[in-house]
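J.: Have a look; sequence and predicted model below, questions after that.
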Amino acid sequence: MTETPEERAAALPHLRRGRLKKGDPVPLPLTMASIYHLPGDPAGFSQYGRFDNQTWEATEELLAHLEDAEAVAFPSGMAAITAVFLSVLKSGDRLLLPTDGYYTPRVFAERFLNGLGITVETRPTAEFLEGGFAGYRMVFVETPSNPGLALCDLEKVAREAHAAGALVVADNTTMTPYGQRPLDLGADMVVAADTKATNGHSDALFGHVASRDPALIASVREWRTLSGAIPGPFEAWLVHRGLETLEVRFERMCNSAETIAERLAGHPAVAAVSFPGLPHHPQHELARRQMLCCGFLIGLTLASAENAERFIDTCSLIQPATSFGGVHSSAERRARWGDAVAPGFVRMSVGCEPVEELWKAMSAALDALV
């Protein structure tokens, strides 16, 4: 029987319990080692720091528990994404990417994959099903898209892509396994930047790939070992600690985002709000059907770049920073990075502050723009 999110969350902090001996530390120990004591036959033992590390393996165990699939950890979300590309694609293959997703995979694909003879094409997230998937080796989706929060129907994409012979990879960074389960909807692989909400404390870079296909995950794992794209044990330890509180943090952040998005939509200083939980979002019904909640990211458009910067700088409970998913609320004007959004578009990540205090600070900063 499939576990409920509550059952999965309850079991996660206790996964190590069955292996503990009397007197063992309950918190995960940090293993800082590049070499191991290895006399005689090395088979079946930790051998070298590029092959094995008990700390990152413990973190992979938690990630695998949440994904209900084998997970392989990487030193960043982009390391996870590039591992998927380079362990699967070969010269002559075609790759489909979203035009409005996180921009770095597109830059990487254009700069490096084209040179390897891999054809890279793009399509808007909301129109991902248009045009079909014939001839593609890999279809890479990000839903909700970052930063615009557009959606595509993951189940339909997976069904039609598989019928055309393509693999489906889903970037689930914005939602985590508590908010959306792409593998359950048919994706072959999931990638995520655990730097964000999974770690949650803005102090470590990390990423992972998960898949229920043994051949795909073995190829990704071999890529990691041979390329040396391994996570650091200290970062893995931090992410392990973050995973133990992810469920409670994620629930607080998402509930607060629902409240704040509705209030933002009614504020005179705000020209537009993009949040899948709002009834006017173009894919609201899809969000309610496909996602377990509507996330903690909100896109809001203010009248100008100047207003956006002023709002971010003057709100006492918003941290001006790139990235998202921390315990603190943060925001940035995404046009400064070249995203195809309005100059006054702000991507805001709702944190763990008490929601009424957070709204008080936000509304004060917005009121000053009217």
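T.: Sure thing, it's come through.
J.: From now on I want contacts and neighbour counts done on CA atoms only, so please keep to that.
T.: Will do.
J.: residue boundaries of the strands in this structure?
T.: 70-74, 94-98, 119-123, 138-142, 167-171, 189-192, 207-211, 270-274, 297-302, 319-320, 330-333, 345-349 (DSSP state E).
J.: Let me have these in CSV, extended by mean neighbour count and distance to Glu247.
T.: Output for the strands of the chain, formatted as CSV (neighbours: other C-alpha atoms under 10 Å; distance: least, C-alpha to C-alpha, whole Å):
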stretch, mean neighbour count, distance to Glu247
strand 70-74, 26, 18
strand 94-98, 23, 28
strand 119-123, 17, 33
strand 138-142, 25, 21
strand 167-171, 24, 19
strand 189-192, 28, 16
strand 207-211, 27, 18
strand 270-274, 20, 24
strand 297-302, 25, 16
strand 319-320, 18, 22
strand 330-333, 24, 20
strand 345-349, 28, 16
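J.: how about the ones you listed in CSV, adding distance to Arg221?
T.: Listed next are those as CSV, based on distance: least, C-alpha to C-alpha, whole Å:
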stretch, distance to Arg221
strand 70-74, 6
strand 94-98, 21
strand 119-123, 24
strand 138-142, 18
strand 167-171, 16
strand 189-192, 13
strand 207-211, 9
strand 270-274, 37
strand 297-302, 31
strand 319-320, 36
strand 330-333, 34
strand 345-349, 32
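J.: Which one of those strands lies nearest to Asp367?
T.: strand 270-274 (10.1 Å; C-alpha to C-alpha).
J.: Give the other helices and strands that the closest one contacts.
T.: If you count contacts as 3 or more C-alpha pairs under 8 Å, 6 or more residues apart in numbering; DSSP states H and E, strand 270-274 packs onto helix 246-265, strand 297-302.
J.: Relative to Ala287, which of the strands of the chain is closest?
T.: Of these, nearest to Ala287 by C-alpha to C-alpha is strand 270-274, at 12.5 Å.
J.: Could you give the number of residues near Ala193?
T.: Counted with other C-alpha atoms under 10 Å, the neighbours of Ala193 add up to 26.
J.: ok, second structure coming up, stack it against the first:
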Amino acid sequence: MDFSTMAIHEGQAPDAATGATVVPVYQTSTFTQQGIGEHKGFEYSRLSNPTRTALEVSLAALEHARYGLAFASGLAAEHAVFSLLNPGDHIVTVANVYGGTVRLFERLFSRYGITFSYVEGSDAQEFEGAIGSNTKLIWLETPTNPLLTIVDIEAVASIARARGVLLAVDNTFASPYFQRPLELGADIVVQSTTKYIAGHSDVIGGAVLLNDASIYEELRFFQNTIGAIPGPQDVWLTLRGVKTLAVRMRQHETNAFAVARFLQDHPRVSQVYFPGLPQHPNHEVARRQMSGFGGMVSFRLKEGNRESVNAFVKKLKVFSLADSLGGVESLVCFPMVMTHDAVPEKQRLELGITGDLLRLSIGIEGIDDLLADLKQALA
């Protein structure tokens, strides 16, 4: 079945009771039971809710997964995955990872005796070298945030499988429309549904998708026990966004290509990061494992200082300075003090997250308007 068809119909059959074509918002905390131990599949909304179930089925279908679990945020979804580990366990991850993930690693799970190693990620053999006897999980972002490094999922999956290590992939930047890590050998996929999945900057959410029944049951236990679940209204907004995911992702990518090419030729720009450009160091890997290159573009201003960056963002009229990404509107972000403020300064500078770096979430506005806005702000 075509992706667009699945996005509209999987998990979203017309309501059996009323014939409503759109999944209802089941705004209830609890469900009436017919007798002790007798119910219609739902007892309490922390355990499950029909609206949430619809989203979980939908997202699982889009990632080609058997199971889906929805969470209150992307970080709540990550927390559940990291809860699979025990004191003394070790995680290998890409160095250029979302700042909120670093905060989870270094300021929360490190308290529980879990250790972490960071590798650049372009060469899969780096992961092989970082795996130890206590390594239980490899955590990937690809494309990474904010430098858009592409990690070869299939190559890392082969290493993880041979060493008996789980592989989890944060697929937020690509979305299931452009990349499906489970098909490339990953064990677990995580999405911040806040971003492209919901797509309208009006809801916070996360999800975990997977095929292994035993891991699913453990994660489902964490979902219920920790209780970081999305409410029915948030789930409904996310489901609404899912329906147009394919259409939006195509336009995000089309606009991103045009923006990347414009920036590449601009005299005030020293470097552009977009995996769709042939000059990107991981372009061939991206072509192989992705069906498209996404809507994120990062770049460096030649002046290389916070003052010139601040002057640039203040001149923008269509782009807004804001955290997050993946909405229909175009955003600009200054990672050094926004998405990666939780990363220690030394580590941040080593990664290249410096005062000249800007990240763009390219929206679906008219491309002429986006290019004109960038042109006048760079003038």
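T.: Cool, the structure landed. Remember, it's a predicted structure, so these values are computed and weren't measured experimentally.
J.: Quick TM-score on the pair, please.
T.: In this superposition the chains share a TM-score of 0.94, using TM-score structural alignment, normalised by the length of structure 1; 361 aligned residues with a C-alpha RMSD of 1.6 Å.
J.: that older thread, tell me which of the helices and strands packed on strand 270-274 of structure 1 sits nearest to Leu113 of structure 1.
T.: The nearest among these, by C-alpha to C-alpha, is strand 297-302 at 30.2 Å.
J.: What separation do you get for the residue lying closest to Thr301 of structure 1 once chain neighbours are set aside and Met78 of structure 1?
T.: Take Thr301 of structure 1 and drop its neighbours on the chain: the residue closest to it by C-alpha to C-alpha, 6 or more residues apart in numbering is Phe345, 4.2 Å away. Distance of Phe345 of structure 1 to Met78 of structure 1, computed by C-alpha to C-alpha, to the nearest Å: 24 Å.
J.: coming back round to it: highest mean neighbour count across the helices and strands packed on strand 270-274 of structure 1, which stretch is it?
T.: Comparing these by mean neighbour count (mean count of other C-alpha atoms under 10 Å), strand 297-302 ranks first with a mean of 25.
J.: how much does it deviate in direction from helix 246-265?
T.: 20 degrees (axes from the mean of the first three to the mean of the last three C-alpha atoms, to 10 degrees).
J.: Apart from its neighbours in sequence, what residue is nearest the residue nearest the centre of structure 2?
T.: Of all residues in structure 2, the one closest to the mean position by C-alpha atoms, centre = their mean is Thr172, 1.7 Å from it. Among residues not flanking Thr172 of structure 2 along the chain, Gln191 sits closest, at 4.9 Å (C-alpha to C-alpha, 6+ apart).
J.: Would you confirm that that neighbour contacts Asn171?
T.: Yes. The pair Gln191 of structure 2 and Asn171 qualifies as a contact (C-alpha atoms under 8 Å) at a distance of 5.6 Å.
J.: Residue in structure 2 paired with Tyr102 of structure 1?
T.: Matched to structure 2 by TM-score structural alignment, Tyr102 of structure 1 sits across from Tyr98.
J.: and its match, how far is that from Ser324 of structure 2?
T.: Tyr98 of structure 2 sits 11 Å away from Ser324 of structure 2, going by C-alpha to C-alpha.
J.: Just want to know which of those two has more residues nearby.
T.: Legend: neighbour count by other C-alpha under 10 Å for Tyr98 of structure 2 and Ser324, higher for Tyr98 (19 against 15).
J.: That one and Glu218 of structure 2, how far apart?
T.: 25 Å.
J.: Surely Ile362 of structure 2 and Ser298 touch.
T.: No. Ile362 of structure 2 lies out of contact with Ser298 (C-alpha under 8 Å); the separation is 10.2 Å.
J.: Cys152 of structure 1 - nearest residue in space that isn't next to it in sequence?
T.: Among residues not flanking Cys152 of structure 1 along the chain, Ala126 sits closest, at 5.2 Å (C-alpha to C-alpha, 6+ apart).
J.: Report how many residues lie close to that neighbour.
T.: For Ala126 of structure 1, using other C-alpha under 10 Å, the count is 19.
J.: What lines up with it in structure 2?
T.: Aligned by TM-score structural alignment, Ala126 of structure 1 pairs with Ser122 of structure 2.
J.: so that match sits right up against Val151, yeah?
T.: Yes. Between Ser122 of structure 2 and Val151 a contact is recorded at 5.5 Å, counting by C-alpha under 8 Å.
J.: okay, and the common contacts of these two?
T.: Asn282 (C-alpha atoms under 8 Å, 6 or more residues apart in numbering).
J.: show me the contacts for Ala258 of structure 2.
T.: Ile367.
J.: so how far is Phe274 of structure 2 from it?
T.: From Ala258 of structure 2 across to Phe274 of structure 2, the span is 11 Å (C-alpha to C-alpha).
J.: What of Gly199 of structure 2?
T.: 20 Å.
J.: who's more crowded, the two?
T.: Using other C-alpha under 10 Å as the criterion, Gly199 of structure 2 and Phe274 rank with Phe274 on top: 29 against 25.
J.: Alignment lookup: that one to structure 1.
T.: By TM-score structural alignment, Phe274 of structure 2 lines up with Phe275.
J.: how much space is there between the closest residue to that match other than its chain neighbours and Ala261 of structure 1?
T.: Take Phe275 of structure 1 and drop its neighbours on the chain: the residue closest to it by C-alpha to C-alpha, 6+ apart is Ile298, 5.4 Å away. Per C-alpha to C-alpha, Ile298 of structure 1 is found 7 Å from Ala261 of structure 1.
J.: what residues do the two have in common as contacts?
T.: Residues touching both Ile298 of structure 1 and Ala261 (C-alpha under 8 Å, 6+ apart) are Val273, Phe275.
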